[in-house]
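Peer 1: can you look at this prediction? I've put the sequence above it.
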Amino acid sequence: MELDQYCPQCEAERTFWLAASTELHLGKKTKWRCPECNYGFVQIDDTVDTSASA
């Protein structure tokens, strides 16, 4: 899977790759990685998105 997202390390729009996915009691947890710089962030459904804190 792919996700187009702004990468704060590269300071550009990048296509992130799905690194991992699992089901939690909070919802589906996905980890995304930038192939250029290896920056990563986590999303849990629409509730948590660690890319917003970067």
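Peer 2: The structure has been received and is ready for your questions. Values in this document were obtained by computation on a predicted structure and should not be read as measured data.
Peer 1: okay, CA-based contacts and neighbour counts for the rest of this
Peer 2: Fine.
Peer 1: pretty sure A12 sits against D4.
Peer 2: No - counting by Cα atoms under 8 Å, A12 stays clear of D4, with 10.4 Å between them.
Peer 1: who touches K29 in this structure?
Peer 2: K29 is in contact with S21, T22, E23, V42, Q43, I44, D45, counting by Cα atoms under 8 Å, 6 or more residues apart in numbering.
Peer 1: below is an additional structure, to be compared with the one above:
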Amino acid sequence: MSRTPRVQIWRNGEVSELVGSGTLAAVVVCDLLNGEERPLETTALFVIVSMPHTR
């Protein structure tokens, strides 16, 4: 997936806002390390939720 130019992988981030009226126009991503929010124009969103492996 990382080799696909149209796909961006964000670590340490969370979607803080979905923007659009009827269809998705943008998402706002918050960097959990520094609190910076960044709007990204997009019409699609795919989320993978995972937990760290601990023993």
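Peer 2: Received, thanks. None of these values were measured; they are calculated from a predicted model.
Peer 1: where does the TM-score land?
Peer 2: Once superposed, the chains reach a TM-score of 0.46 (TM-score structural alignment, normalised by the length of the first structure), with 34 aligned residues with a Cα RMSD of 2.4 Å.
Peer 1: before we move on, the earlier item: and the contacts of K29 of the first structure, which two are furthest apart?
Peer 2: Greatest spacing in the contacts of K29 of the first structure, by Cα to Cα: E23 and V42 (13.0 Å).
Peer 1: the more surrounded of the two?
Peer 2: For E23 of the first structure and V42, the more surrounded residue by other Cα atoms under 10 Å is V42, and the numbers stand at 19 against 11.
Peer 1: tell me how far that one lies from L18 of the first structure.
Peer 2: Distance of V42 of the first structure to L18 of the first structure, computed by Cα to Cα, to the nearest Å: 10 Å.
Peer 1: quick check: neighbours shared by those two?
Peer 2: Common contact partners of V42 of the first structure and L18 (Cα under 8 Å, 6+ apart): T30, K31, W32.
Peer 1: those residues into TSV, with extra columns for neighbour count, distance to D49 of the first structure and secondary structure?
Peer 2: What follows is these, written out as TSV (neighbours: other Cα atoms under 10 Å; distance: Cα to Cα, whole Å; DSSP: H, G, I helix; E, B strand; the rest coil):
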residue	neighbour count	distance to D49 of the first structure	secondary structure
T30	17	10	strand
K31	18	10	strand
W32	23	11	strand
